[in-house]
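Novice: Kindly return the folded structure for what I paste below:
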Amino acid sequence: MLNYNLHFSALSKNIRLQLPEKFLKRLDEQFRNQSSELKESFSLPPATSIRIHPNKLKSYSAEKIPWSEFGFYLKERPLFTIDPLLHAGCYYVQEASSMFMEQVFTQLFSENEKIIVLDLCAAPGGKSTHIASLLNSKSVLVSNEIIQSRIPVLKENIIKQGTGNIMITNSDAKNFGALNEVFDCIVLDAPCSGEGLFRKDKRAISEWSEENAHHCSIRQKRILDDVLPCLRQNGLLIYSTCTFNPEENEMQLKWLKESFGFTGVRLKIDRDWNIDEWNEDDLYAYRFLPNKLKGEGFFLSVMRKTESNNFSETVYDSKTDYANLPKKYSQAFFQNAVLINENENIYEWKKKIFLLNTAQIELLKIIGSDIKIIYAGIELGEIKQNQEIPSEALALFDRVNISNFNTVSLTTEQALSFLRKDAFNISRIEKGWLLAQYENHPLGWLKSLGNRMNNYFPTEWRIRNY
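Specialist: Okay, here's the model as predicted:
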């Protein structure tokens, strides 16, 4: 469990923010009777919340987030960086309102349904790791980030969560739009003016203006126009923002209906959740207001695509490099390293060994060369000089076959030393790979050479400032 004896941030005191006058005036016009309470909520400290990994932490004792089965509020904010369980992927620090995404998947898709999902603007990975945890092993989530500099943190967070039904890509929306009706669901957590995060992000306040908010709405339309062709007929679009601005929210839904024939999809919500439901012209949206619930400002709507694209085949088929598609791999070390489901196989791909499911293989055949694939499935390791080298992703995979490896249990100080990638010494007679664990949760690999230990924790992930 989280070690609350570490250190806490001083977030318990009220905060006073200098908010733009034009923003405050619009809140008065938009929310009328509750605008005073909403404005006052900006002076309250934001809630701290986490979502636990149900395959890694079986239980947790804290106040539940009502719309998320595995979401919890914390009383105070610890220094997460020095909790080894964070690095083991046992939980993810995620804003509570955004966990409402869970309701879309639990209400609108069946548990055993194979679905192909695109999360278009995925970094840093909170929604992607959440969605992946809700999908079965037959499904696949394409977790895309348009901005290349944000890819490393997205990849790190996805690997730490250890769910194998993901692909990570780095591509513009228009490249996905050239795929003809491939996805059952598109998630667009759209770039926005960030009004809902003002009390957590002062930079969003300094960058806010009516002009910038308008530019955000134009950019959102461009992204939607580019990407929607890859959503199949009757597929679902989940559109969300972290702003209150109607031009970026409700008006976009009306534009989608008028321009593309999308229809609204209503979700069931409990009255006690205190979520504002907006309904107009058979369109539905869910607004999270920090004066009414424990969470930041958030907006979400689900819409269904009713019309077909009226153009033929995926344009990428001719560009697929079939010679470099994954090839099945059968050597015992990696075959025995994981618990493999019926629809999965182990493959050699890009000179490394991966666990991939059938849906991922099918997507790799379709996508071709214009969408940059960063990662897929679970990277199990590689072969160097006829020696198997297990990967960090294998250690953190939620179906790693722990019984197949020698393990070593670390104390808190040893775990932090491991995570700093310090030189490591543990008395060990036998040589070979050791799965380093903290409270029975894998952290990564050590290799015993008899007289010393090599620490294989990824250098780019190491704790630097503690």
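Novice: Only C-alpha atoms from now on, for both contacts and neighbour counts.
Specialist: Will do.
Novice: Hmm, C185 is touching K114, no?
Specialist: No: if you go by C-alpha atoms under 8 Å, C185 and K114 don't touch, sitting 11.4 Å apart.
Novice: neighbour-wise, which of the two wins?
Specialist: C185 (25 against 16; other C-alpha atoms under 10 Å).
Novice: surely P84 meets F418?
Specialist: No: with contact defined as C-alpha under 8 Å, P84 does not count as touching F418 (9.6 Å).
Novice: Give me the common contacts of these two.
Specialist: With contacts taken as C-alpha atoms under 8 Å, 6 or more residues apart in numbering, P84 and F418 have no neighbour in common.
Novice: where's N249 relative to R287, distance?
Specialist: 10 Å (C-alpha to C-alpha, to the nearest Å).
Novice: Then L38?
Specialist: Counting by C-alpha to C-alpha, the separation of L38 from R287 is 12 Å.
Novice: These two: who's more crowded?
Specialist: Each of L38 and R287 has its neighbours counted (other C-alpha under 10 Å); R287 has more, 22 against 19.
Novice: Which helix or which strand is home to the more buried one?
Specialist: Here R287 sits within strand 283-288, counting by DSSP states H and E.
Novice: Over to V142?
Specialist: Going by DSSP H and E, V142 is part of strand 140-144.
Novice: what do you get for L364?
Specialist: Short version: L364 belongs to helix 358-367, going by DSSP H and E.
Novice: contacting residues around that helix?
Specialist: With contacts defined as C-alpha under 8 Å, 6+ apart, helix 358-367 is touched by 116, 138-140, 165, 167, 179, 314, 316-317, 320, 322, 325-326, 343-344, 376-377.
Novice: Let's see that with 7 Å instead.
Specialist: 138-140, 316-317, 320, 343-344 (C-alpha atoms under 7 Å, 6 or more residues apart in numbering).
Novice: cool, stretch 274-283 as well?
Specialist: 263-264, 284-288, 292-293.
Novice: Stretch 46-53 now?
Specialist: With C-alpha under 7 Å, 6+ apart as the criterion, stretch 46-53 contacts 70-74, 76-77, 90-96, 199-200, 294-295.
Novice: one more, for comparison:
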Amino acid sequence: MQTPVPSDLIVQLAQAFPEHATRIVEALETPPSVSLRLNPARPLLSPPHVELQDGTIPWLPTGIEGYWLRERPTFALDPLWHAGAYYVQDSSAMILSTIWDELDWQEPPALALDLCAAPGGKSTLLRDLLPDETLLVSNEILPKRCKILVENLVKWCGADHTIITQEDPQQLTPLLRGACNLVLVDAPCSGEGLMRRDEEARRMWSPQLISDCVSRQRAILREAIRMLMPEGVLLYATCTLNQEENDQMVQWLLDHYPCQLIDLSHTAERIPGAYATAYGLHLWPGIVRGEGQYLAALRLTDILERPSEVRRTKGLTRSSRQELASLSWLSEVPSADCYTIGEQIYQLTPAAAQLLAEASRQRLAVATPGFAVATMRHQAKGYEPSFALLHHPLCRTAELPALELPLQEALRYLRGEALTTSSPSARGITAITYRGIPLGLAHSTGSRLNNLYPKPYRLRI
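Specialist: Sure, this is the predicted structure:
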């Protein structure tokens, strides 16, 4: 790092946390930690980058597996990363899974919202933690970041039971007011906890930036809490270190809204070095193996907003389940209804279909309506498997011709290049795999395979 840790920040840390400040500042001058989380739906014979593995993350619950690496490899040159077999995520950010049992769900959440979701680390983790029947709305207002969010969720789970929106939180409130069992706000912040991996966080930091972030966070939280139903849970997270954006922000919520804190102190006992305050959990670089993270949980105790009345909205166009049932590469007839949206066929639950119809009526920007099971890209030729389907258990890859590629050929495919094969393959759609994991599709003409890997996702190195 060329930019030193800001002196004003050092003073603030010394005043707020005198017993820890020196270690935190010293850690900010060391290399960042590197960790990844495995996709439970992508079983592998051997873990990715096992030669660099440097300890498993001990605070993850059963069913969630992650570990640290000794150094950071070039993940972009690993086809398994492109296939969604794992997600590169800071171990501190994974504490969302550690506190899950502390939320004491009386019944499974029906509707969850990740309000500031890009690039998708916490949304992919939420999708693994939430029951399959829970509808997750992942939102990101910035277009470029929203595209990354879509890619990560599609590759992680096909974006199943997930609607991805690209809206200002204020615009989402009329759609979701008083309706969510869970709202996660991973708030835009001053980024102090990321300063050892982000040079820009050092250059941009100032006391004024903190003040600006506090104003933005309050504006987002005003909308977030309006979208909660009574007894709904608000999770508030940042990757910064100061009190104004962390504990004091939670106190502001308690002062202005009918909610109570959920005690997370027991979670701190399971995370070596975690620091619990009366409000939430602090994870600091140099104290915990990971970057900076703050997390607090609150429960709404009274009615703040009543849900909007369900309007009779124009329904989406249903697809023929009979036609889909005849497709050999679908493992079963989807239990939910299927709808035609553009060139794609989406599997949607009734709740998702109603929410999408209302979102359309309100002219909200929907980046992805959910799980696309098929495409009608060449309508005259009938249905083809979608890219998302390859990343979902519904896909019967054994029913598709497949071509397993070695590393260099897989990278060529990910770059969008056409492939050739010495042994003629069956004409038509072919699944391209690496280490048995589907990467995408190609169209075989016999000895040549035309690349169907989505252009926005293609490797550029």
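Novice: Return the closest of the contacts of stretch 274-283 of the first structure with respect to I131 of the first structure.
Specialist: Y286 (18.3 Å; C-alpha to C-alpha).
Novice: Skipping adjacent residues, who's closest to the closest one in space?
Specialist: Nearest residue to Y286 of the first structure, sequence neighbours excluded (C-alpha to C-alpha, 6 or more residues apart in numbering): E277, at 4.8 Å.
Novice: Next, the angle strand 283-288 makes with whichever strand or helix holds the one you found.
Specialist: Taking DSSP H and E as the criterion, the element that holds E277 of the first structure is strand 276-280. Note on geometry: by axes from the mean of the first three to the mean of the last three C-alpha atoms, to 10 degrees, strand 276-280 of the first structure and strand 283-288 are set 160 degrees apart in direction.
Novice: Check the alignment and tell me where L293 of the first structure lands in the second structure.
Specialist: In the second structure, L293 of the first structure lines up with V288, judged by TM-score structural alignment.
Novice: Can you give me the neighbour number for that match?
Specialist: Neighbourhood size, V288 of the second structure [other C-alpha under 10 Å]: 19.
Novice: Would you mind measuring from it to A296 of the second structure?
Specialist: Computed as C-alpha to C-alpha, the V288 of the second structure to A296 of the second structure distance reads 17 Å.
Novice: What's the match for A47 of the first structure in the second structure?
Specialist: In the second structure, A47 of the first structure lands on S33 (TM-score structural alignment).
Novice: circling back to that earlier point, quick one: the strand holding V142 of the first structure to the second structure mean distance?
Specialist: Once fitted to the second structure, strand 140-144 of the first structure is off its aligned match by 0.8 Å on average (mean C-alpha distance after the TM-score superposition for the first structure).
Novice: which bit of the second structure covers that strand?
Specialist: The aligned range for strand 140-144 of the first structure is 135-139, by TM-score structural alignment.
Novice: number of nearby residues for Y453 of the second structure?
Specialist: So Y453 of the second structure, with other C-alpha under 10 Å, has 19 neighbours.
Novice: Mind telling me what it corresponds to in the first structure?
Specialist: Match for Y453 of the second structure (TM-score structural alignment): F457.
Novice: so its match, which of the three states?
Specialist: With DSSP: H, G, I helix; E, B strand; the rest coil as the basis, F457 of the first structure sits in coil.
Novice: With S312 of the first structure as the reference, measure out to it.
Specialist: Noted for F457 of the first structure: a distance of 47 Å to S312 of the first structure, by C-alpha to C-alpha.
Novice: How much space separates the equivalent of I24 of the second structure over in the first structure from E296 of the first structure?
Specialist: Using TM-score structural alignment as the criterion, I24 of the second structure maps onto L38 of the first structure. Going from L38 of the first structure to E296 of the first structure by C-alpha to C-alpha gives 11 Å.
Novice: Between these two, which contacts overlap?
Specialist: P290.
Novice: Go through the second structure and flag its longest strand.
Specialist: strand 228-238 (DSSP state E).
Novice: helices or strands next to it in the packing?
Specialist: strand 180-186, strand 293-300 (3 or more C-alpha pairs under 7 Å, 6 or more residues apart in numbering; DSSP states H and E).
Novice: Just give me how far the longest one sits from the chain centre.
Specialist: In terms of C-alpha atoms, centre = their mean, to the nearest Å, the centre of strand 293-300 of the second structure is set 18 Å apart from its chain centre.
Novice: Please apply the same query to the first one.
Specialist: With C-alpha atoms, centre = their mean as the basis, the distance from the averaged C-alpha position of strand 180-186 of the second structure to the chain average is 13 Å.
Novice: show me where the stretch 251-400 of the first structure has strands.
Specialist: Taking DSSP state E, counting those that start in this stretch as the test, the strands found in the stretch 251-400 of the first structure are 263-265, 276-280, 283-288, 298-304, 327-328, 344-349, 352-357, 372-376, 378-384, 387-390.
Novice: Reformat those strands as TSV; add distance to K221 of the first structure.
Specialist: As requested, the strands of the stretch 251-400 of the first structure are exported to TSV (distance: least, C-alpha to C-alpha, whole Å):
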stretch	distance to K221 of the first structure
strand 263-265	17
strand 276-280	20
strand 283-288	17
strand 298-304	15
strand 327-328	40
strand 344-349	37
strand 352-357	33
strand 372-376	23
strand 378-384	34
strand 387-390	44
